[in-house]
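J.: my questions are about this predicted structure, shown below with the sequence.
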Amino acid sequence: MESAGSDKTVLFLCTGNYYRSRHAEIVFNHHATVAGLGWRAISRGLALELGVNNVGPMAQATRARLTGLGISHAAYLRLPAPVTDADLTRADLIVALKEAEHRPLLTERHPGWAERTHFWHVHDVDFAVPDVALPQIEDAVLELIRRLGQPE
């Protein structure tokens, strides 16, 4: 589900575009639609080659959590996608899921974009189990939607 016509776009970034950024994208789009917010999310990965254990279109933990939340994800079942300079340029807002992990990748692979990126602090499965990380993403997404919905 890519952004539509006049909607603004938030780009969620993680390393493999398999788990965290995909969850953020789908949860954001669900709640933004419910709220009537003129924003849509897409997600991409900064280093897909590092996801050697990523099998299939999306992490099973992400799919299970979305199912448990009652959020449809069938339309999002695609293979992970690498971020391009065009994705970065088109985004109205860029959010990377973990600063310590993603700032160096952005700096190395997409110079100049780290300074334009908002960083969250959600650990990957090497430091936090999905039962901890996925609710953190949901809370951060809901706070982001609240802020985007406020008058400027």
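T.: Received, thanks.
J.: contacts and neighbour counts: CA atoms only from here.
T.: Fine.
J.: for this protein, just list every one of the helices.
T.: All helices of the chain, identified by DSSP state H, fall at 20-35, 60-69, 85-90, 99-109, 130-148.
J.: show me what counts as buried in the shortest one.
T.: Neighbour-count burial for helix 85-90, counted by 16 or more other CA atoms under 10 Å, picks out residue 88.
J.: ok, now the longest one?
T.: For helix 130-148, burial by neighbour count (16+ other CA under 10 Å) applies to 130, 133-134, 136-138, 140-142, 145.
J.: which of those residues sit farthest apart?
T.: Largest separation among the buried residues of helix 130-148 by CA to CA: 130 and 145, giving 21.9 Å.
J.: can I get the buried residues of helix 130-148 in JSON lines including distance to residue 119?
T.: Below are those laid out as JSON lines (distance: CA to CA, whole Å):
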{"residue": "130", "distance to residue 119": "19"}
{"residue": "133", "distance to residue 119": "15"}
{"residue": "134", "distance to residue 119": "16"}
{"residue": "136", "distance to residue 119": "13"}
{"residue": "137", "distance to residue 119": "12"}
{"residue": "138", "distance to residue 119": "15"}
{"residue": "140", "distance to residue 119": "11"}
{"residue": "141", "distance to residue 119": "12"}
{"residue": "142", "distance to residue 119": "15"}
{"residue": "145", "distance to residue 119": "16"}
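J.: the structure to be compared is supplied as follows:
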Amino acid sequence: MTDVLFLCTGNYFRSRFSEALLRHLCLGNSELTVRSAGLQVDPASGNVGPMAKEALEALRERGIELDPGIQPMPRQVEERDLEQADLIIAVDAAAHRPMVRSGFPAWENRIRFWGVKDLGEEAAGDPIVQLEQQVKQLHDELSR
């Protein structure tokens, strides 16, 4: 059994999109568990509901329907989440490496860091497209 954990800042957009997409790509693979969590979940952030509407729309465009009414609310990563995971991916190295160093320093070298910025920070390109490419590459890697 392989346990994949996606991390982002608030567990609202990037990690949730990545989790849902990988889970969809791996339908029928009972040997894979996919989860997500946030490194700095802030209930006062202004995020509405369990998942960003942009993530839900992007998933829907890809034929993945999620009922936002049954999605869990964003959750803060805990040490036990890291301990359970076989593969941990933080989606934005520049933002998340310092958070990992601060909160979970012993885990920094065991986390794979991507370079996908948040919405509004997309100077490097569309985060949805970047996440989709990264997740598909990961799926290919896990399928070998």
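T.: Received it, and whenever you're ready, just let me know what you need. Because the structure is predicted, anything quoted here is derived from the model rather than measured.
J.: excluding its backbone neighbours, what's nearest the counterpart of residue 28 of structure 1 in structure 2?
T.: In structure 2, residue 28 of structure 1 lines up with residue 22, judged by TM-score structural alignment. Nearest non-adjacent residue to residue 22 of structure 2, counting by CA to CA, 6 or more residues apart in numbering: residue 135, 6.2 Å away.
J.: what lines up with that neighbour in structure 1?
T.: By TM-score structural alignment, residue 135 of structure 2 lines up with residue 141.
J.: contact partners for its match?
T.: 24, 27-28 (CA atoms under 8 Å, 6 or more residues apart in numbering).
J.: nearest to residue 66 of structure 1, of those?
T.: residue 27 (7.9 Å).
J.: isn't that closest one right up against residue 136?
T.: No - counting by CA atoms under 8 Å, residue 27 of structure 1 sits too far from residue 136 to count as a contact (11.7 Å).
J.: pretty sure residue 63 of structure 1 is touching residue 74, no?
T.: No - in this structure residue 63 of structure 1 lies outside contact range of residue 74 using CA under 8 Å: 9.2 Å.
J.: more crowded one of these two?
T.: residue 63 (20 against 8; other CA atoms under 10 Å).
J.: what residue of structure 2 matches up with that one?
T.: Counting by TM-score structural alignment, the partner of residue 63 of structure 1 is residue 56.
J.: once you drop chain neighbours, what's closest to that match?
T.: residue 66 (7.1 Å).
J.: what lines up with that neighbour in structure 1?
T.: Per TM-score structural alignment, residue 66 of structure 2 is aligned with residue 73.
J.: go ahead and confirm its match touches residue 62.
T.: No - assessed by CA under 8 Å, residue 73 of structure 1 is found out of contact with residue 62, at 9.5 Å.
J.: tell me who's in contact with residue 59 of structure 1.
T.: Contacts of residue 59 of structure 1 (CA under 8 Å, 6+ apart): 18-19.
J.: rerun that using 10 Å as the cut-off
T.: When contacts are counted by CA atoms under 10 Å, 6 or more residues apart in numbering, residue 59 of structure 1 touches 17-20, 22-23, 53.
J.: I'd like to know how far it sits from residue 65 of structure 1.
T.: 10 Å (CA to CA, to the nearest Å).
J.: what is in contact with these two at once?
T.: residue 23.
J.: ok, the match of residue 66 of structure 2 - contacts?
T.: With CA under 10 Å, 6+ apart, residue 73 of structure 1 has these contacts: 1, 22-23, 26-27, 30, 58, 62-63, 66-67.
J.: and for residue 24 of structure 1, the neighbour number?
T.: The burial count for residue 24 of structure 1: 29, using other CA under 10 Å.
J.: just confirm it contacts residue 145, I think it does.
T.: No - taking CA atoms under 10 Å as the definition, residue 24 of structure 1 is not a contact partner of residue 145, at 11.4 Å.
J.: list the residues that contact both of those two?
T.: residue 139.
J.: contacting residues for residue 106 of structure 1?
T.: With CA under 10 Å, 6+ apart, residue 106 of structure 1 has these contacts: 13, 46-47, 96, 99, 112-115, 117.
J.: ok, the closest residue in space to residue 30 of structure 1 that isn't next to it in sequence to residue 31 of structure 1 distance?
T.: Leaving aside its sequence neighbours, residue 30 of structure 1 sits nearest to residue 71 (CA to CA, 6+ apart; 7.0 Å). According to CA to CA, residue 71 of structure 1 stands 9 Å off from residue 31 of structure 1.
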